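Asks: How does the following fold in three dimensions:
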Amino acid sequence: MSTAILDAKKIQAQKLEIKTLIPADPKTVYQLRGKRLAELAQESGLTDYFNLLKLLVNAQERVAAETGLQEENCFGLKPKFNLEQAQPMAQANFEWGNYWQSILLELVSDLLPKLSVTGSSELSEVLKELVGVKPQTLQDYAEAMLLGHFAKVPAKYTLFIWAALSVYWSHWATDLASEIAKSAESHKTLCPVCGSHPIASVIKDQPRAGLRYLHCSLCETQWHQIRAECTSCGEDKGVFLWAESETKSAIRIESCDTCKGYTKMLFTNIKPELEVAVDDLATLLMDQHVVEQGYQATTVNPLLLAHEQ
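Replies: Got it, this is the predicted structure:
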């Protein structure tokens, strides 16, 4: 892999009115994510897992599109948010209740008949176990995961619990992010809406090529972050860009020598079909190379919950 040093001052000098936040659009996010999973399933080397993820994401899309009484059953009434508080959708900052458990039941109900067709009996048993877990235990699992303590939750459940939480959070984050955007600033390490870690950086071509947004791993909001600054510690010195070739690679890694962290960068201005969670997962070999150099991921992928924060 080749590396390059980034110059933060040069990038900051390119001033232009920038959207500090791009609100989540859950239905579209899940639709595009499912499409990308289908495209990469055969070539990923993880065909069975990608096919499972596609079924799960399709179920998320269906629930996200609910309207009327079914929408109320899944999401409840709109929670009260304090917009004067930083990260108003952080789990400690509002009453989020247990409606997400209704979403979990919807996801499982969608998945079980499809898994029976594919012959995934072992996974079907896991899902049946999951819906039999006591509500308070599920709530404890959710709180642990929202705090980043994934190891406190049985690994076989984490993917599905996070999927349900994400549908709930992204549903309410849409309008909230629009309000926060009026006063939000760039340079946030964590999501300004819910306080979660990003999945990766997405490089866009509007309103100009090269703008960087971090994509939230929970509520799907995107927030602006200047390039050539570490997305974890904010340092602008010792920031390197890694790529598999010296040509314009569509997927790269940005590392920081100060905190020894790294984040994946997806250049959708070069390759528009890239999807932040799917293509991050599909390029884990790049991560392996950087980890061997002593760096650690500062991001969380909802399709592979392997990080303890």
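Asks: okay, CA-based contacts and neighbour counts for the rest of this
Replies: Will do.
Asks: could you list every residue that touches Q12?
Replies: Applying Cα atoms under 8 Å, 6 or more residues apart in numbering, we find Q12 in contact with I226.
Asks: Could you check how far it is from Q139?
Replies: 43 Å (Cα to Cα, to the nearest Å).
Asks: Neighbours of the closest residue to V126 other than its chain neighbours, how many?
Replies: Spatial nearest neighbour of V126, chain neighbours left out: K156 (7.1 Å); criterion: Cα to Cα, 6 or more residues apart in numbering. Number of residues near K156 (other Cα atoms under 10 Å) recorded here: 12.
Asks: do T283 as well
Replies: Counted with other Cα under 10 Å, T283 comes out at 14.
Asks: just A90 next, same as before
Replies: So A90, with other Cα under 10 Å, has 20 neighbours.
Asks: and it, what does it touch?
Replies: A90 neighbours (Cα under 8 Å, 6+ apart): 193-196.
Asks: And these, which of them are buried?
Replies: Listed as buried from the contacts of A90 are 193-196; burial here means 16 or more other Cα atoms under 10 Å.
Asks: hang on, the earlier thing: pretty sure the residue nearest to V126 is touching S124, no?
Replies: No - counting by Cα atoms under 8 Å, K156 stays clear of S124, with 11.4 Å between them.
Asks: by contact count, what packs against the helix ranked longest in the chain?
Replies: Longest helix of the chain, by residue count under DSSP state H: helix 155-180. Applying 3 or more Cα pairs under 8 Å, 6 or more residues apart in numbering; DSSP states H and E, we find helix 155-180 packed against strand 21-22, helix 26-40, helix 47-64, helix 99-118, helix 121-131, helix 135-146.
Asks: One more, please, to line up against the first structure:
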Amino acid sequence: MPKQIIPAGSDPTAIGEVSAPPFARLPEPASLFSRRAQRWNALAAGHDLGPYLRFLAALADVQHRIQEGLAKPEMPDAAARERARSFAMPPLDRNSLALDMASQTLDRLVAAASKIEKPGAAADALDRLRQATPAKRAGMVRNVLAGAIAMEALAEHVYVAAALQVHLARLAARLDAPALVPVGEGACPACGGPPASSIIVGWQGAHGSRFCACSLCGTLWNYVRIKCTLCGSTKGIGYQEIEGGSGTVKAETCDSCGCYVKILHQHKDPGLDPIADDVATLGLDMLVRESGYRRGSFNPFLIGY
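Replies: Next comes the predicted model:
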């Protein structure tokens, strides 16, 4: 597959456009998943992964619809959030996540997902998940949160991750964005999750700024450009893209840690979604792996790639 390698240490976007951005932008779950469903449907047209993208669009629509009537998720108390801030820890502690509340969301998602069109393997996985004991489901939740998913159960975990995205986005949306602080390289300041990708935004007051996008709660956090989002190195940074493409999705590679994370130029195409377009550019992943780099980001809908 042809490629273009942009010299290491350079970023083709005009740095001079960058303004003073906020550190974090919280998700808006009321519109997040419906917009993603629309994006996946748009990407599916004429795409080699069309059937899978249409399935994900239907699943994102389920994520949107199951929120109606869900009880507000239980938030950490003010003292716990302040304590987390003082120790530069995310206020949403993934280790003490209220599994009962997450389970309610998962139950709803399983029921609603049974009515959408899906590939045979996805239907079988949903049946297995429906029949799983509460203890086994709780174990799957912990697997997704830890990013440790067994190969033989990848498909079931897609549904679990989808439910967790809804639950964590609803939690993160209730945080105080100005109170969030950096908690470490490659970690979401709201929930501690890894990034799915990063985006260069075109928002008023933040045009040209780079934000990492949490793979689970959907929080965006500002991050310095031409710097590895995983290890923090500023040396040996390069960019690869598919030759002849739109130039809006590139892989930012790091020679220090040997990993890459995609960077989406949303300021050029406002329709780009950090989860959906990551999946739709799987061909770029294959290209970059041929160069010896490992995928360093996490996307629950690319588990196994």
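Asks: Got a TM-score for the pair?
Replies: Here the TM-score for the pair of chains, by TM-score structural alignment, normalised by the length of structure 2, is 0.87; 294 aligned residues with a Cα RMSD of 2.6 Å.
Asks: returning to what we had before: closest to S178 of structure 1 among the buried ones among the contacts of A90 of structure 1?
Replies: Distance to S178 of structure 1 across these (Cα to Cα) is lowest for V193, with 9.9 Å.
Asks: What lines up with M145 of structure 1 in structure 2?
Replies: Correspondence of M145 of structure 1 to structure 2, assessed by TM-score structural alignment: V144.
Asks: oh sorry, the question was meant for T28 of structure 1
Replies: In structure 2, T28 of structure 1 lands on S31 (TM-score structural alignment).
Asks: my read: that match touches R65, true?
Replies: No - S31 of structure 2 is not in contact with R65 according to Cα under 8 Å; the separation is 10.4 Å.
Asks: The two: which is more packed in?
Replies: Taking neighbours as other Cα under 10 Å, S31 of structure 2 and R65 compare with R65 leading, 16 against 10.
Asks: Just give the closest residue to the aligned partner of the more buried one in structure 1, not the sequence neighbours.
Replies: In structure 1, R65 of structure 2 lines up with R62, judged by TM-score structural alignment. Of all residues not flanking R62 of structure 1 in the chain, K27 sits nearest, at 7.8 Å (Cα to Cα, 6+ apart).
Asks: got it, and A20 of structure 2?
Replies: Using Cα to Cα, 6+ apart and skipping the chain neighbours, the partner closest in space to A20 of structure 2 is A206 (5.8 Å).
Asks: Secondary structure element for the corresponding residue of structure 2 for S255 of structure 1, which one?
Replies: Residue pairing (TM-score structural alignment): S255 of structure 1 is matched to T253 of structure 2. Taking DSSP states H and E as the criterion, T253 of structure 2 maps to strand 249-254.
Asks: The longest helix of structure 1: which residues count as buried?
Replies: 158, 160-174, 176-178, 180.
Asks: ditto for stretch 37-49 of structure 1
Replies: For stretch 37-49 of structure 1, burial by neighbour count (16+ other Cα under 10 Å) applies to 37-38, 40-41, 44.
Asks: Leaving out chain neighbours, which residue sits closest to R227 of structure 1?
Replies: Using Cα to Cα, 6+ apart, the closest residue to R227 of structure 1 is R212 (6.2 Å).
Asks: I figured the one you found hits Q206, correct?
Replies: No - R212 of structure 1 is not in contact with Q206 according to Cα under 8 Å; the separation is 10.1 Å.
Asks: Which of the two has more residues huddled nearby?
Replies: Legend: neighbour count by other Cα under 10 Å for R212 of structure 1 and Q206, higher for R212 (21 against 11).
Asks: I'd like the distance from the match of T28 of structure 1 to G218 of structure 2, if you could.
Replies: 12 Å.
Asks: give me every residue that touches the residue nearest to A20 of structure 2.
Replies: Contacts of A206 of structure 2 by Cα under 8 Å, 6+ apart are 18-22.
Asks: which residue lines up with L105 of structure 1 in structure 2?
Replies: L105 of structure 1 maps onto D107 in structure 2, by TM-score structural alignment.
Asks: for T231 of structure 1, same thing?
Replies: By TM-score structural alignment, T231 of structure 1 lines up with T229.
Asks: and that match, how many neighbours?
Replies: T229 of structure 2 has 30 neighbours, counted by other Cα under 10 Å.
Asks: hey, where'd the helices end up in the stretch 151-300 of structure 2?
Replies: 154-172, 276-280, 282-290 (DSSP state H, counting those that start in this stretch).
Asks: could I get those helices as CSV with distance to P73 of structure 2?
Replies: Listed next are the helices of the stretch 151-300 of structure 2 as CSV, based on distance: least, Cα to Cα, whole Å:
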stretch, distance to P73 of structure 2
helix 154-172, 6
helix 276-280, 25
helix 282-290, 34
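Asks: picking that back up, which residues touch the match of T28 of structure 1?
Replies: So S31 of structure 2 contacts H64 (Cα under 8 Å, 6+ apart).
Asks: what about the match of M145 of structure 1, how many neighbours?
Replies: V144 of structure 2, neighbours per other Cα under 10 Å, totals 17.
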